[in-house]
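Undergrad: The sequence isn't on hand, but the structure is:
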């Protein structure tokens, strides 16, 4: 029988008011026991009551009053007056009526309301009453009944109900749609659905599905919140009447899940935790079983995409319900949870925690299995792996709801760091998909952080954007490049760059790489006074405080930021790196005394001596220091006070820490703040997604960015070079190939770098070496004279030379092109 899983025995209580017993003297007709539901208008609760068909409506009121304390009838001057009313099929039930006279049957639903609201929508109440009568006739129909005609009529009634619904999404539509629930139409349709007849069952299914689909078609999304109580009602009744695997129940649940996001958008309308939790737990149980089967089986078993999607959608209102101010508004402490009066929410809040622990444990086992399989077989990508990451992301958000759980979550993730990185590298799409992981950089590796940094630069760019063409004169490289890049609109730089040098035919990726290398070399050239290199490491730079000698210096910094971002975007290593003080400012972090060690070792050493000096010595003013420093500006020196009245403030043992901090801040923050800001703006111009601009530097470590900019710092490996080179026209055992690698092996590191640049227009390899390039290198056999020098097609990594007759001849030709002034400007095509 329908709803058998929800039935329970309720005691019948004595009458609360003696005057309510007048109906007990009514004559009894043939009676039989029935069970029915009473839906409370206030609070959304539903009571399950048992009675005899001969019982009066007044006795039902007494049962409700005994259970809930709600006085359905009050006496005024001895005359009963209805305060609460029972509605069945759109009609108010009178006190003296018997349940049999009202037509109340097993598993029917009655509605308890305060005042009949039918006067506001009388036609709708009548429509619902007629619909109930039609459904009741179908439930009791015989084989001769024209079911199709009745179904057509039912569908028209349901459509008429939706057409008459106010479309403004305000209280009017909400109150109107509640009529559908109050008139017990959902219960009637479900009763029809669970009837023995397959014909009527199919009719009910078609009506319910078309009703829900029609609403989605007719109404804009803001009204979804008003419609969702109807879906809650269908799901609740269906869950008790059929299994959770029933197709109609799954359809209603999926439709409800699709509307949950509109609750998240409006925190004031978050549904009750008790209403949403059953769906959340139900889907979590399905996912848990699937994960357990995946661990136990030899292969990975894909999870249901719909289950994962619905789990996520129901989880959002669950989180909002727990986090809302009137609940906790902060991470939940289980001690306070047990001590406070939260009603039935205690059970749900604990239940969410149990779901979190269970799914996290199952996912840990799946990741462990993934690691073992990957080591043994190099398993190909499995569809369910992306689902693991989706669930982990949601579990991470749940962990923030409970005190201590977030730390526990990330500790477990760190233990499965290798497997997690394996998944991210192979499955990542958008950088924002895994922002939650990148906020905890310790569970990732450089490869992942580099991958997402590049995605941030690439996202939002248009592949079909018009080419941005530049014709550059080598003698005016810096000036013309500044005009093309620094003065361009950010949008014009979203397409592909096309570079051609004047009086040269060569174009393509190789020329582009050469242009990047040459322009960045000019930007960081000390003669341009834009950047200063670290004294102990000439490859590391930070903005020059004295750059203002050039009136265009801030525009040049904007240009520099754009060039660096574009170089990263095109994966061109430019053989420079940023000092820590520069990177920290770009990332929006504070600079400490220890951070200046490389940028200014002399200042660092001097400040360290001041901090470590004997207290008495400092207080005796042996140093003769005050809170001032000297700056050089346009060839002259000026004194700058580090604090108000700094020139009259002596440095002593109590304020020396403050003196050092102010000095560091002035030298490496205040004095270059404008330069850093313009560089950052230029860099941000290349990131089209504004939300990603602030997080680019946060996902990277200082050395991550330097690896991407500088590339490999190790000497070029001939073995690695040889392994990543193919041959066209030559065979690997040809004497010319053997001579070539023997000659390269005998070259100095500088000569190899020049040869590499001549061959590829690459000055530094990626940190992965030759394996990090976008393709292998190639050696081509040509038919030109032996007197000719090797040539290259840098776009395709081609090195071309004829079959030289001897090793000496080949070495002579290679020595010529590996001279720095030749290799950097000759032969590239």
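TA: That came through fine. Just so it is clear, the structure is predicted and the values come from calculations on it, not from any experiment.
Undergrad: use CA for all of it now, contacts and neighbours both
TA: Will do.
Undergrad: Name the single longest helix found in this structure.
TA: helix 345-377 (DSSP state H).
Undergrad: Show me what that helix is packed against.
TA: helix 273-296, helix 383-399, helix 417-427 (3 or more C-alpha pairs under 8 Å, 6 or more residues apart in numbering; DSSP states H and E).
Undergrad: So which other helices or strands are in contact with the first one?
TA: Pointing back at helix 273-296 there. Taking 3+ C-alpha pairs under 8 Å, 6+ apart as the contact cut, helix 273-296 packs with helix 305-323, helix 345-377.
Undergrad: this is the other structure I want to compare:
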């Protein structure tokens, strides 16, 4: 299969723009901002050459030829360099407060002015420039001159004179200063005993003493790490060619990331994001696939959930916990490029799989970026491209908004090709040509989910996204069934249920239920008397805490030995049939389809009817959760209300054919005839309760409103609403509450039904409508003690194939406790079926172990004897009672 090289030159602009976005991450100058006031002191500013490294090994050196041609970082207060900087143009110096013992790290160009150094000192110390004097070789330096013009060498010493101020965090400064001093010694090649342990200890001490209140003191404390250039010092150690330094730095930085979680409360962890961002900026210059950089990037991504992303870099500085779109976007662009390459490789080989962490990071950085863009008030949403650059606010983020759209388009096209390739491979698998695993496919759903979220930002993109997915329906459904996980958010898929098949929709809604547990200690235990089946089941289920039903159910019938899943399946079937039995007043069967039910408006004759509706909702939810087909289905008017939908005339066709036909005639009657009042109708309805009839107004003053050609639509709507909504609203509400109790989240109750078609819930609750296929039955049956060619097995299948459909159902129920097969047939059962040779006397009837789908019988000597034995258990009253162990 060919690669996905794009021949379209129009996409060159996307790649160039993407490269520009990545360079934004490189456009970094270490900051030196701090809220603390420093004292007037003689500050010794040592500008010294880094004798430890050659240019190509320096943490701040220009990128090498292997760095994908990325532009090197501009140094502070200098324009973006157009060529590599020479070593002589760079100065590194440490600022030490003699009285406090604090050390600050700076870098500068020799072309920088003395004024720029003054300004940076003001930013870190708070000492106004006007009060500063820089002294070198006994002379005061002139602000307008450059450092080179002042003949300042790399190893020169400068002195700063200022007035005394105080600092609010002297101990924190001392700890970080000690750590940086140790790092400097390691970079110079000194041997420092227990260096790694000391650095880790200093980091832990520094974070542990952070003020716990999420306010200015905590912010000032954490800014010390940045103001002292500790990240730059640790990255320099990571870049050091001296043996052991890289490992020390790697461990120390990872320890900082871990300690942010272990040492700080959740409310403060987000305050470390600027520090982690600093590490990312510094480390990314090494390589975008450097393991330590990847680790820092993932840590920053995990912090994005609690960090506000501002639309503007300047605005971010004034917003608490804000990081700008300009700072976040390069990560999105970088990860999008990596994922695009992985998608290309997945078309060539299923073994070419990139890092799963790239997919996760992509989602974590995208979410706050999308939120920030959607919050831009300068755009009309969804955003129409190309942008009209009328406002300053628009100009500041135009590039990012347009680039995100280009990322969406490129990745959508590649996903389309990948899904097409999936369908081709699936077709080959079906034909038996290949049978291999495709691990990269597991990431497609996550990428598609993010693309769907991006599509909502731009005008017309969402329609394009779903149009493409609708053409790749086969691949999408396979992804859903095979890779959708319980803890994932599937709402985006279920909102477009029409492009999925029944199997994928069922798979997604089933994950709204808790996972059935097999731990007996956590199961809800019941002991039921068959003669009191409904009342005792009601007591056990209706009065139970909802949480106790989430762990599963263990039940047994009184005076019976059988237990396990088979008995539980029988209980579900029997209780649901009792609930919907027409001798009970809870539900009404539809005249046109006796399998279908909706709440009975006259259920009020039962004093506990609302509690029973809650119980009914729990039972239906539990049956679905345990995947038991109970032979009961809901009528459309009931199903729609559970989903929060309104009822129309066509929806009542099965529930009340008489009312349907009458309303249909009223709507189709000649206008003159109905206006003549020949029908004598007003806006009222007659209701029968306990044998008594009464008149109910459909609206205020309904008795006085005559039905005519102009208001007949309103009359029909109100009639239907009163008959199928108002009169059963309490029953529907309590059923819905009971059903919601069984879901993992009760708030999903309406969405559960909105995510399905009526036919879906029919198949999940009732099962297959087809007669049992004996050939399918045989294909899913194995033998123990018998062989398929044994006479008893041959006789068995011949006898079963000649039985009536009902007898076959009775045999299957006796064997498995499954009364209604899933829509997939025997393939949809929990396991295969088994026939065991028993050692029972030949006079004994067959027995079953329904939990394990086992049917047991001795080797009957003739087909006639076997037929006589099977005919007994094929009877309704025998086949529907369970065999014992």
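TA: Noted; the coordinates are in hand. Small disclaimer: the values here were computed from a predicted structure and weren't measured.
Undergrad: Quick one, which of the helices and strands packed on helix 273-296 of the first structure gets closest to residue 291 of the first structure.
TA: Closest approach to residue 291 of the first structure among those is made by helix 345-377 (6.1 Å; C-alpha to C-alpha).
Undergrad: from the chain's centre, how far out does that closest one sit?
TA: Here helix 345-377 of the first structure shows a centroid-to-chain-centroid distance of 20 Å under the convention C-alpha atoms, centre = their mean, to the nearest Å.
Undergrad: Only the buried residues of it, if you could.
TA: 345, 348-349, 351-353, 355-356, 359-360, 362-371 (16 or more other C-alpha atoms under 10 Å).
Undergrad: same check, this time on stretch 147-158 of the second structure
TA: So stretch 147-158 of the second structure, judged by 16+ other C-alpha under 10 Å, has buried residues 147-148, 150, 152, 154, 157-158.
Undergrad: ok, residue 185 of the first structure to residue 12 of the first structure distance?
TA: Separation of residue 185 of the first structure from residue 12 of the first structure (C-alpha to C-alpha, to the nearest Å) stands at 27 Å.
Undergrad: Over to residue 695 of the first structure?
TA: 64 Å.
Undergrad: Wait, residue 722 of the second structure touches residue 698, no?
TA: Yes: under the criterion of C-alpha atoms under 8 Å, residue 722 of the second structure makes contact with residue 698 at 7.0 Å.
Undergrad: rewinding a little: out of the buried residues of stretch 147-158 of the second structure, which one sits closest to residue 833 of the second structure?
TA: Distances from residue 833 of the second structure to those, taken by C-alpha to C-alpha, are shortest for residue 154, at 83.8 Å.
Undergrad: Under the alignment, what does residue 733 of the second structure map to in the first structure?
TA: Matched across to the first structure, residue 733 of the second structure falls on residue 677, judged by TM-score structural alignment.
Undergrad: cool, residue 483 of the second structure as well?
TA: Checking TM-score structural alignment: residue 483 of the second structure goes with residue 427.
Undergrad: Give me the neighbour count for that match.
TA: 15 (other C-alpha atoms under 10 Å).
Undergrad: and residue 185 and residue 12 of the first structure? which has more neighbours close in?
TA: Taking other C-alpha under 10 Å, residue 185 of the first structure and residue 12 do not tie; residue 185 has more neighbours (25 against 16).
Undergrad: my guess is that one meets residue 128, correct?
TA: Yes: judged on C-alpha under 8 Å, residue 185 of the first structure makes contact with residue 128 at a distance of 7.1 Å.
Undergrad: sorry, back to before: with respect to residue 211 of the second structure, which of the buried residues of stretch 147-158 of the second structure is nearest?
TA: Nearest member of these to residue 211 of the second structure, counting by C-alpha to C-alpha, is residue 158, at 34.8 Å.
Undergrad: What residue in the first structure is paired with residue 222 of the second structure?
TA: Superposed on the first structure with TM-score structural alignment, residue 222 of the second structure falls opposite residue 177.
Undergrad: How about the contacts made by the match of residue 483 of the second structure?
TA: Applying C-alpha atoms under 8 Å, 6 or more residues apart in numbering to residue 427 of the first structure gives the contacts residue 386.
Undergrad: One more pass at 10 Å, please.
TA: 381-383, 385-386, 389, 421 (C-alpha atoms under 10 Å, 6 or more residues apart in numbering).
Undergrad: Which residue, other than its chain neighbours, is closest to the one in the second structure that sits across from residue 665 of the first structure in the alignment?
TA: Aligning on TM-score structural alignment places residue 665 of the first structure opposite residue 721 in the second structure. Closest residue in space to residue 721 of the second structure, ignoring its immediate chain neighbours: residue 647 at 7.1 Å, by C-alpha to C-alpha, 6 or more residues apart in numbering.
Undergrad: Report the separation between the one you found and residue 602 of the second structure.
TA: Distance, residue 647 of the second structure to residue 602 of the second structure, by C-alpha to C-alpha: 20 Å.
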